[in-house]
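*Asks:* predicted model follows, preceded by the sequence.
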Amino acid sequence: MPKRILQGTVVSDKNDKTVVVKVERRFAHPMFQKIVRRSKKYKAHDEKNAYKTGDAVSIQECAPISKDKRWTVVTE
């Protein structure tokens, strides 16, 4: 089964080898048919501390690395 890949923006790089990525999704409201934006933050593994706040990144699902980390940053 393929691993999910999401695109988002780095909102925090303060942790060692970890970045927090904000992923935004857009969908039509089921009743009002207005486009609604929802966002969620994911902690992703960044082995070389290469990404800084504001960078656009792709993250991929992986096996759990810690309590909260289940994603890794995919190099673009």
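*Replies:* Good, I have the coordinates.

*Asks:* okay, CA-based contacts and neighbour counts for the rest of this
*Replies:* Fine.

*Asks:* list the contacts of the nearest residue to residue 47 once chain neighbours are set aside.
*Replies:* Of all residues not flanking residue 47 in the chain, residue 17 sits nearest, at 5.0 Å (Cα to Cα, 6 or more residues apart in numbering). Going by Cα atoms under 8 Å, 6 or more residues apart in numbering, residue 17 touches 45, 46, 47, 48, 49.

*Asks:* for the residues you listed, pick the one with the most neighbours.
*Replies:* residue 45 (24 neighbours; other Cα atoms under 10 Å).

*Asks:* another structure for you, compare them:
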Amino acid sequence: MAEKAKKGIKRFVGIVVSDKMDKTVVVAVERLKMHPIYKKYIKRRKKFMAHDEENACRVGDKVLIEETRPLSRHKRWRVKSIIERAKVLDKGTEEKAQEEA
């Protein structure tokens, strides 16, 4: 994040879990929340639909999303940048792994 963060804009880092829609991805954001009684941290996951103008994101990519104006019924987030690409195995490697098993 080379640019300066604007005040008041929410930003989250999450993993793309679906890219089946046109110019839309579903991003799962995980956070830790403390249980009020047991004081133990619990993982909480929420899914956000985010606008991906260039259809550049793929399942497994780590992305930065930021809040924006409503773009559709469910989309209120926009993909700001792709932080890390998903590790993809080529078909030759997958076939060799299946043959060995």
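*Replies:* Received, thanks. Given the structure is predicted, the values throughout are model-derived calculations rather than measurements.

*Asks:* now the TM-score, please.
*Replies:* Remark: TM-score between the superposed chains equals 0.95 [TM-score structural alignment, normalised by the length of the first structure]; 76 aligned residues with a Cα RMSD of 0.9 Å.

*Asks:* quick check: the aligned partner of the residue nearest to residue 47 of the first structure in the second structure vs residue 52 of the second structure, distance?
*Replies:* For residue 17 of the first structure, the aligned position in the second structure is occupied by residue 23, per TM-score structural alignment. For residue 23 of the second structure, the distance to residue 52 of the second structure equals 5 Å [Cα to Cα, to the nearest Å].

*Asks:* next: residue 58 of the second structure.
*Replies:* Between residue 58 of the second structure and residue 52 of the second structure the computed distance is 10 Å (Cα to Cα).

*Asks:* likewise residue 77 of the second structure?
*Replies:* Residue 77 of the second structure is 9 Å from residue 52 of the second structure, by Cα to Cα.
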